[in-house]
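what follows is a predicted protein model with its sequence.
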Amino acid sequence: MSQTSRSRAAVILAAGKGTRMKSSLPKVMHPVGGRPMVDWSVDLARKAGCAKIVVVCQPSQGLLIEHVASLSGDIQVAFQDPPMGTGHAVRCAADALAGFQGDLVVLYGDSPLVPTDAIEELFASLEEGATVGVLGFDTRDPGLYGRLITSGHGELEAIVEAREATPEQLLVTLCNSGVMAAGADDMFRLLEKVTNDNAKGEYYLTDLVGLARGEGKRCQAVRCGEEDLIGCDSKADLAEAEAIFQARRRREALDGGVTLIAPDTVFFAYDTVIEPDVVIEPNVVFGPGVTVRSGAQIRAFSHLEGAQVGQFASVGPFARLRPGAVLDQAAFVGNFVEVKNVHMAEGAKASHLSYLGDGEIGAGANIGAGTIFCNYDGFFKYRTTIGDGAFIGSNSALVAPVTVGEGAIVGSGSVVTKDVAAGALAVARGRQVEREGWATAFREKMTAKKAETKRG
């Protein structure tokens, strides 16, 4: 936001029941790109410089209310009960914005892909003299969308609902998104004049354009891409929005120097950071909170969330990095290895079939196949520390809290319950016992018994 701009605020409409979602989860809490849709709208408002944000909910949406309260920053909740249209929803935010002097934008909690540039254009239209700015999109199939009727230079003359449009107006392809901006004083003043004299008995935000025009004020239409303005009322809409988001992130990754062997099989989160010269094989999923540094390789069928992967490190195939996993430069996590809240230092390796939870693995240490960090006693979590250059033999269980010192070796099949000194060998398993001829005698005995059973 420029220094000459007026103060900005946002009202995010999120009180819709979302019955078409067929879910107990509030509609705007369904995720796109790994975060709830309402968070996308909150983030959009922040990026557009909105100092105040009000989310309009229903009192029954406890999960949504708790989630909004958990978000950082100046976010307030206003209640709409019962719901009586979009105009009524915005009016419900009036008390939360009492005394605010500046420009106000109305966003929707189920529209996760609206770009910041479009909101900046809306605010710019107000600074250039418009009383109301409306975000619209062109589409080949306008269907039942309301039409934005414009004159030269995008001046908005009216919003006409499809059912009330003339045949000529139905040919208009510029449609209403519902996103609207106006000075806060103008918006709430005009909302006082909105009536519910319509088939649904609701108060419509779109009436503000006609009311402003009736006062001789100018209104402005701002164009945006159709995909940017997708609203998600159903699981099918949600899947479409996810597909749009993923396609964009894949293109961004490719344009940024990332190698995607099979782009359509790789899935990103909203905050995934992948540096140039990373190679990502097919069927990889990135949950929230992942950073992968240049030169790393993420091999096929791996799942990463809340993890940091250093330069030239290798993950997978079939690996899982959970929150708190940190791989330093050239660390190696192989197939069927799960890492959770463990820092693997430079060159550390866990090549296959291991669970590593809560601990530290020193530089150059080697973790053998089948190793388990036994980090949980049913009540609390404990840490395992492996020193630089240590070697953990295959099929070992390290019962935390435990430390294996620098350069130490743990023999295969050991259950380690005590600290191992640096440079020492620890073997913690039963002594091997051999009984000569026992196996031969056992087979002969059992073979005879089986034959006797069959004769009987």
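Received the coordinates, thanks.

make it CA atoms for all contacts and neighbour counts henceforth
Noted.

and K235, how far is that from F245?
15 Å (Cα to Cα, to the nearest Å).

now swap in T139 and tell me
Applying Cα to Cα, the value for T139 to F245 is 19 Å.

and these two? Which one has more around it.
Set T139 next to F245 and count neighbours by other Cα atoms under 10 Å: F245 wins out with 21 against 15.

second one coming, line it up with the first:
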Amino acid sequence: MTGLSPSRPATAVLLAAGLGTRMKSSRPKAMQPIAGQPMLAHLLANAAEVFDRLVVVVGPDMEDVAQLAAPFPVVVQTERLGTAHAALQAEDWFGEGDVAVLYADNPLISAQTMARLLEERRQPDVGLALLAMRPANPGRYGRVMTEDGAVTRIVEWADATPEERTIDLCNAGVLCADAGHFRRWLHAVGNDNAKGEFYLTDVVDLAVAENAHVRAVEAAEEELRGVNSRAELAQAEAALQQRLRAKALDGGATLVAPETVFLSTDTVLAPDVVVEPHVIFGPGVTVHEGASIRAFSHLEGCDVLPGAIIGPYARLRPGTVVGPDARVGNFVELKNATLGDGTKVNHLSYVGDADVGAQTNIGAGTIVCNYDGTFKYHTDIGSNVFIGSDSVLVSPLTIGDNALVAAGSTITSDVPADALAFGRARQQNRDGYGKRFKDARRAKKENS
């Protein structure tokens, strides 16, 4: 077969019609999450770096998978008749150039490995390229037979001889070929097998039969292993977490105990960020230079600006922005809240749907009541405000700059700037009543 120009267009077909029966889940396999994102999202992101066109093959009634795939085109495999049949559903999108078939349940294939596959396919004498690995435990993987560097066939484990089973080069199932040849081979695949399905691996035999040179591109097991069960999902999570931690460390962040920190794919940790043990980053978190995240904190959908300190045992929910040098202490929860420069919410407080100015102090046990059971309401707290401990701020509410709210207050009306607000009942002392009350309760208990 003739050589190919590196400028040839390339199409990736992503097979995502699997039900994930072994997952024992009502959620499609492609939607199972790893590092805060569905498996398909990882594959889409990496494939988009390499291929000119992407098309996703889904099963019937998989609207959530189709929505995730947008804006890439989606085709439906109405009958699940095997992987070759699934790939053939995308035939109209092959175009000219090269076509690779990938799997949503192989979510960790890096863009670099995809590029190597495409580069190998574009060698002058290569008609078909595939991905292969040498797993620590080859188990029941299909074995890749080679001769003089060329792939001669793939032998499924069940059909392999004892000698063939000793071969450790295993098939990962990903293929790449010229679009025209791929079309022809897919149409030629038969279903004369126990399940009556059309298998993509049969394309290798068809290519070899035409004297097309087939080459294997090797990659690490952690990239190529399939995810078909909960146990394999956990293994993929562990592998990706190792990759994400290494990236964070290389970027200049300090992870005190890396193995205890869990990151999302889009987590951004700037240089000189310090992350203590047992911290979880959900999707959408950016932590800026010099900030510290203390132990046992959980962050999601938030922005932590330079010099801020979060935790320990803090929870930042989506929409939260913590300003420079602000402090969010133990057992504090923030939701859709903005804290200004140097503001402190140090312990045992909830602040939701609120904007808080600079250099404000919110005392222990303060609660912003932002929800009436039907609607959410907003609270504005100015700069240099002092909120006394155990205060309840009932939204909607505005507290002006330099105001002071007395400890134990329930505030239901706006507080002007520079004002002192009391929102509590006047204390009354009844001499001797405490002792009489306790004596009466003890007597009742003894006589009951």
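Ah, there it is. The shown structure was predicted, so the numbers you read here are calculated from the model rather than taken from an experiment.

residue contacts, P276 of structure 1?
Applying Cα atoms under 8 Å, 6 or more residues apart in numbering to P276 of structure 1 gives the contacts 256-258, 293-295.

what's the counterpart of it in structure 2?
Matched across to structure 2, P276 of structure 1 falls on P271, judged by TM-score structural alignment.

go on, N335 of structure 1?
Checking TM-score structural alignment: N335 of structure 1 goes with N330.

just checking, its match touches V345?
No - using Cα atoms under 8 Å, N330 of structure 2 is not in contact with V345; the gap is 9.0 Å.

pick out whichever of these two has more residues nearby.
Between N330 of structure 2 and V345, V345 has the larger neighbour count (other Cα under 10 Å), namely 28 against 22.

which residue in structure 1 lines up with that one?
Aligned partner of V345 of structure 2 by TM-score structural alignment: A350.

ranges for the strands of the stretch 151-300 of structure 1?
156-160, 174-183, 219-224, 259-260, 273-274, 279-280, 285-286, 291-292, 297-298 (DSSP state E, counting those that start in this stretch).

which residue range of structure 2 does the last one align onto?
To tie it back to what came earlier, the one meant is strand 297-298 of structure 1. Taking TM-score structural alignment, strand 297-298 of structure 1 hits residues 292-293 over in structure 2.

cool, the longest one as well?
When structure 2 is aligned by TM-score structural alignment, the counterpart of strand 174-183 of structure 1 is residues 169-178.

so how far is that stretch from its chain's centroid?
26 Å (Cα atoms, centre = their mean, to the nearest Å).

which parts of that stretch are buried?
Buried residues in stretch 169-178 of structure 2, counted by 16 or more other Cα atoms under 10 Å: 169-178.

adding distance to I309 of structure 2, write these out as TSV.
Below are the buried residues of stretch 169-178 of structure 2 laid out as TSV (distance: Cα to Cα, whole Å):
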residue	distance to I309 of structure 2
L169	49
C170	48
N171	48
A172	45
G173	47
V174	46
L175	48
C176	49
A177	52
D178	54
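
closest to G319 of structure 2 among those residues?
V174 (39.8 Å; Cα to Cα).

now do the contacts for the closest one.
Contacts of V174 of structure 2 by Cα under 8 Å, 6+ apart are 100-103, 130-131.

ditto for T360 of structure 2
340, 342-344, 382-386.

swap in A45 of structure 1?
Taking Cα under 8 Å, 6+ apart as the test, what A45 of structure 1 contacts is 9-10, 53.

rewinding a little: just put the strands of the stretch 151-300 of structure 1 in TSV and tack on distance to I75 of structure 1.
Output for the strands of the stretch 151-300 of structure 1, formatted as TSV (distance: least, Cα to Cα, whole Å):
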stretch	distance to I75 of structure 1
strand 156-160	30
strand 174-183	19
strand 219-224	26
strand 259-260	38
strand 273-274	27
strand 279-280	38
strand 285-286	29
strand 291-292	28
strand 297-298	38
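
need the helices for the stretch 51-200 of structure 2, in chain order.
63-69, 83-88, 111-121, 162-165, 179-188 (DSSP state H, counting those that start in this stretch).

just the buried positions in the longest helix anywhere in structure 2, please.
Longest helix in structure 2, counting residues (DSSP state H): helix 230-250. By 16+ other Cα under 10 Å, the buried positions in helix 230-250 of structure 2 come out as 233, 236-238, 240-242, 244-245, 248-249.

what range does that helix cover in structure 1?
Residue span in structure 1 matched to helix 230-250 of structure 2, by TM-score structural alignment: 235-255.

which residues are in contact with that stretch?
With Cα under 8 Å, 6+ apart, stretch 235-255 of structure 1 has contacts from 20-21, 32-33, 112-113, 227, 230-232, 259-260, 263-264, 266-268, 274.

try it again with 7 Å
21, 32-33, 230, 232, 260, 263, 267-268 (Cα atoms under 7 Å, 6 or more residues apart in numbering).

any chance of those in CSV, plus neighbour count and distance to L398 of structure 1?
Shown next, in CSV, are those (neighbours: other Cα atoms under 10 Å; distance: Cα to Cα, whole Å):
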residue, neighbour count, distance to L398 of structure 1
M21, 18, 46
V32, 28, 39
G33, 24, 37
I230, 19, 51
C232, 24, 48
L260, 20, 37
P263, 20, 39
F267, 23, 34
F268, 23, 34
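
the residues you listed: which two are farthest apart?
Across the contacts of stretch 235-255 of structure 1 (Cα to Cα), the longest gap, 32.7 Å, separates M21 and L260.

let me see the contact set for F94 of structure 2.
11, 179.

so how far is A188 of structure 2 from it?
17 Å.

now swap in R426 of structure 2 and tell me
Counting by Cα to Cα, the gap from R426 of structure 2 to A188 of structure 2 is 88 Å.

which residues in the stretch 201-350 of structure 2 form helices?
Going by DSSP H, counting those that start in this stretch, the stretch 201-350 of structure 2 shows helices at 202-209, 221-224, 230-250.

out of those helices, which is closest to A354 of structure 2?
helix 230-250 (31.1 Å).

now the closest one on structure 1. Mean distance?
Superposing on structure 1 and averaging over aligned pairs (mean Cα distance after the TM-score superposition for structure 1), helix 230-250 of structure 2 comes out at 1.4 Å.

just how off-centre is that helix within its chain?
Worked out by Cα atoms, centre = their mean, helix 230-250 of structure 2 lies 11 Å from the chain centre.
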